[in-house]
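Enquirer: no sequence on this one, just coordinates:
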């Protein structure tokens, strides 16, 4: 009887132990499931980063000079402020063609071969090259004067293809009004420009129209490369021009110091389109802020990366104008400038 009671007690203890183990296993399983559910609902930062798409953008620039560099800086800032930042969710492949057409074409082909998500082009020639190389990769341009004349979009309102962007079309009316007020006696206006740049051809034709309205004679100094800027400027000065009007010409921009020196040496005011041309020694400009211009293009690029279709995005213009005056050049010319410009101007250097 005593042995029976002992056996019964041992059996009872074994049963209790088995029940306890089962309970612990169930609780552990429940805890594991709950932890997994919480982790799924609240992913860790490393998991979020792994799941975030990494975009690749190619930036193609015709040549290096201050205005275009300002554009590029503005583009990167516009992308960042719109949520696309380098080393986080964005890789930028920046390429500069140094004003060489074959290099432009090679860069465009590289971007297409790399299957970048977006191409951002700076200048008309760069845009024309990339547009000729791809019809499916989206393109956002900047520093393009007339995209319709350049044949990269169907119209300003409805681009219609894979290309859209921000135009730097000159505010001709404002610039010729400035010329009239700064040099009221002027009759002959000299323009140095690269005849092979479509954007320059468009601007010269526009300048002729506005010059006719104001009673000016336009005398041109055609060039084909930057080494000819000095000679063309000297030739115009020898023809008795009363003022230089400098358009947004990429070739002239790379040698703007040469034109500015001729203008100062001959006491000829130079009214220009770009702030960087004033920094290079010309007298005064009224035009767009190229850093803001680039920022606007960066914002457009971000919208495309977020799914917008370039075909339905109208080409944009920058509305805010900026006056810049070179103080040293003003003193060298001994010229007094109208207060309407001096009170709002940014002075350099």
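Expert: Good, I have the coordinates. On a predicted model such as this, the values are computed, not experimentally measured, just so you know.
Enquirer: okay, CA-based contacts and neighbour counts for the rest of this
Expert: OK.
Enquirer: Look up how far residue 234 lies from residue 163.
Expert: The gap separating residue 163 from residue 234 is 40 Å, by CA to CA, to the nearest Å.
Enquirer: More neighbours: which of those two?
Expert: residue 163 (31 against 17; other CA atoms under 10 Å).
Enquirer: What count of nearby residues applies to the residue nearest to that one when sequence neighbours are not counted?
Expert: Spatial nearest neighbour of residue 163, excluding adjacent residues (CA to CA, 6 or more residues apart in numbering): residue 139 at 4.7 Å. Residues lying near residue 139 (other CA under 10 Å) number 27.
Enquirer: Got another one to weigh against that:
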């Protein structure tokens, strides 16, 4: 009887120890699943950047709703809204901020954020004082820049090759704060002087001046357009390429999307490469990397896309040498 009582007490003791151990394991496992947060300030939804962010992070072991939460704010080309959303995201104190486009980065910078930040599609991070240098950003910010200043001269030379009689060029970008025109202006002006282009005009004031500039060049013979990388013009690309076609102006664009929307020709990067690269930097920072020590990455490959239908509409015969260089020709 006594032996049975001892056995029962021992069994109860072991059950209690097991229960305590089990509950402790559960508590530890719950504590170990730390949820990291990313704040994303982007142009539009769904958009390629947010989708590639989630896909890339998933491949690297992050699962939404388990160890990862992403807060999105989409400003849809509205600069004032971008600044409001920048304040909202900073107030949430995420582990990393992701700034997609010049407007996004400018808005976060204006709010004085010290949160680790990765940017994509930002053209002049040194000139705008986001980073100290490309090799050593030196601050809380790093990322992937899709354009180098020398591209400005390349756009001029390609446009002149397509339309040799051009004498006036209009630069198209959103002139509101956060634009990146300064990054390209010197190389554009230098190439224009060599090519015999007599004037380079730019919009002023607000975004409504973009259309005024386009229409004004319609009245000037031998005019053409160069689109600088800009979130506002990208989101308006369908409307703008239609207007330019109606005005009969040859134009070169920085991204393939403009040509697919009806534009004549583009020379620039594949955005997917930039977005995947930015997502890998976000992954590294979530795992403890210091953004100050992650070099800003620049593109090494560019693609030339041509729209033959648009060329025919403008009465242009594209040089065979240019067509031979093209990565893709849209018929």
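Expert: Cool, got the structure. Quick caveat: nothing in here was measured; it's all calculated off a predicted structure.
Enquirer: looking at it, the residue nearest to residue 163 of the first structure is touching residue 120, isn't it?
Expert: Yes. Judged on CA atoms under 8 Å, residue 139 of the first structure makes contact with residue 120 at a distance of 5.7 Å.
Enquirer: Return the residue of the first structure aligned against residue 38 of the second structure.
Expert: Under the alignment (TM-score structural alignment), residue 38 of the second structure pairs with residue 57 of the first structure.
Enquirer: Tell me how many other residues crowd its match.
Expert: 21.
Enquirer: tell me which element it is part of?
Expert: Applying DSSP states H and E as the criterion places residue 57 of the first structure in strand 55-61.
Enquirer: Distance from that strand to the middle of the chain?
Expert: 11 Å (CA atoms, centre = their mean, to the nearest Å).
Enquirer: continuing past it, what's the next helix or strand?
Expert: helix 66-81.
Enquirer: Just list what whichever helix or strand comes after that following helix packs against, helices and strands only.
Expert: Next in sequence after helix 66-81 of the first structure, counting helices and strands by DSSP H and E, comes strand 90-96. Counting contacts by 3 or more CA pairs under 8 Å, 6 or more residues apart in numbering; DSSP states H and E, strand 90-96 of the first structure packs against strand 55-61.
Enquirer: Next, the angle helix 66-81 makes with the strand it packs on.
Expert: Between strand 55-61 of the first structure and helix 66-81, the angle comes out at 170 degrees (axes from the mean of the first three to the mean of the last three CA atoms, to 10 degrees).
Enquirer: correct me, but residue 143 of the first structure touches residue 123?
Expert: Yes. Between residue 143 of the first structure and residue 123 there is a contact under CA under 8 Å: 4.7 Å.
Enquirer: Looking at these two, which is more packed in?
Expert: Regarding residue 143 of the first structure and residue 123, a neighbour count based on other CA under 10 Å identifies residue 143 as having more, with 28 against 25.
Enquirer: what residue of the second structure matches up with that one?
Expert: Checking TM-score structural alignment: residue 143 of the first structure goes with residue 121.
Enquirer: what's the residue nearest the centre of the second structure in contact with, if anything?
Expert: By CA atoms, centre = their mean, the second structure has its centre lying nearest to residue 121, at 3.1 Å. By CA atoms under 8 Å, 6 or more residues apart in numbering, the contact list for residue 121 of the second structure reads 100, 101, 102, 144, 145, 146, 147, 274.
Enquirer: what's the counterpart of the fifth one in the first structure?
Expert: Looking back up the chat, that one is residue 145 of the second structure. That one, residue 145 of the second structure, aligns with residue 167 by TM-score structural alignment.
Enquirer: Wait, that match touches residue 147, no?
Expert: Yes. Between residue 167 of the first structure and residue 147 there is a contact under CA under 8 Å: 7.4 Å.
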